[in-house]
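Chemist: Okay, here's the prediction I keep looking at, along with the sequence it came from:
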Amino acid sequence: MSRAVLRYTAMRLGIFAACFVVLAALAYAGIIPEAVGRANPLWLVMLALIVSAPLSLVLLRRQRDEMSERIAPRVERTRQSVRQKLAADQSREDEAA
């Protein structure tokens, strides 16, 4: 795994953790509801996911672009390999028929 992928993932998890801590503090202070029914931790995790997603989209744009530049050549090589295998399989089927 490349350094760009690890860095993006760590930063994404960091934003999620920060959102979770802030939301937990707000829930503890009574500013937001602590729970929905009996799902206190799940409620805060889901809320943190919802809040951290758009923040990550905006704040980690550069890291996401860098990561995609690293991944794109590998994806293209894999795609070409799969296409070649499919073409070879199809030609074998055509010969057998």
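Modeler: Sure thing, it's come through.

Chemist: C-alpha only now, for contacts and for neighbours.
Modeler: OK.

Chemist: mind listing what's buried in the helix ranked longest in the chain?
Modeler: In the chain, taking DSSP state H as the definition, the longest helix is helix 61-96. Neighbour-count burial for helix 61-96, counted by 16 or more other Cα atoms under 10 Å, picks out 63-64, 67, 70.

Chemist: Put this next to the first one:
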Amino acid sequence: MSDNGTGAATLRYTLMRLGVFAGCFFALWGLVHLGVLPRGLGDSNLLWVLVLAVVISAPLSFVLLRKQREAMSEQIATKVDRAKTRLEASRSQEDGV
């Protein structure tokens, strides 16, 4: 079924990524609320802050979470390699039958 190491690395990266986004969102929300950054037009203030948070958190996550992303991808690649090996073994058994 699921390899706990892969699941843990993926969950850890995802939670850290969400944390970076949430940190950016609340920091930007505060800056907009204080008037440092402009408000959105009309009722679009929340959308404005969300878009800014996505735009800012993406490159931050790319740089800050490099180690976690590499660990996650390494574990996923290992799991995929094991699945390919099992599939190949299954195919060779079917060919032998």
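Modeler: The structure has been received and is ready for your questions. Since the structure is predicted, the reported quantities are computational estimates derived from the model, not experimental observations.

Chemist: on that earlier part again, so what does the longest helix of the first structure touch, helix or strand wise?
Modeler: The contact analysis (3 or more Cα pairs under 8 Å, 6 or more residues apart in numbering; DSSP states H and E) places helix 61-96 of the first structure against helix 3-29.

Chemist: How much space separates the residue nearest the centre of the second structure from Ala71 of the second structure?
Modeler: Centroid-nearest residue in the second structure: Thr14, 4.3 Å away (criterion: Cα atoms, centre = their mean). Distance from Thr14 of the second structure to Ala71 of the second structure, counting by Cα to Cα, to the nearest Å: 12 Å.

Chemist: Which residue of the second structure is paired with Glu69 of the first structure in the alignment?
Modeler: Mapped onto the second structure by TM-score structural alignment, Glu69 of the first structure lines up with Glu74.

Chemist: And Ala27 of the first structure, by the same measure?
Modeler: Per TM-score structural alignment, Ala27 of the first structure is aligned with Val32.

Chemist: Also Met46 of the first structure?
Modeler: Under TM-score structural alignment, Met46 of the first structure pairs with Val51 in the second structure.

Chemist: Could you pull up the contacting residues of the closest residue in space to Ile15 of the first structure that isn't next to it in sequence?
Modeler: Once flanking residues are discounted, Ile15 of the first structure sits nearest to Ser52: 6.1 Å by Cα to Cα, 6 or more residues apart in numbering. Each residue near Ser52 of the first structure by Cα atoms under 8 Å, 6 or more residues apart in numbering is listed here: 15-16, 19.
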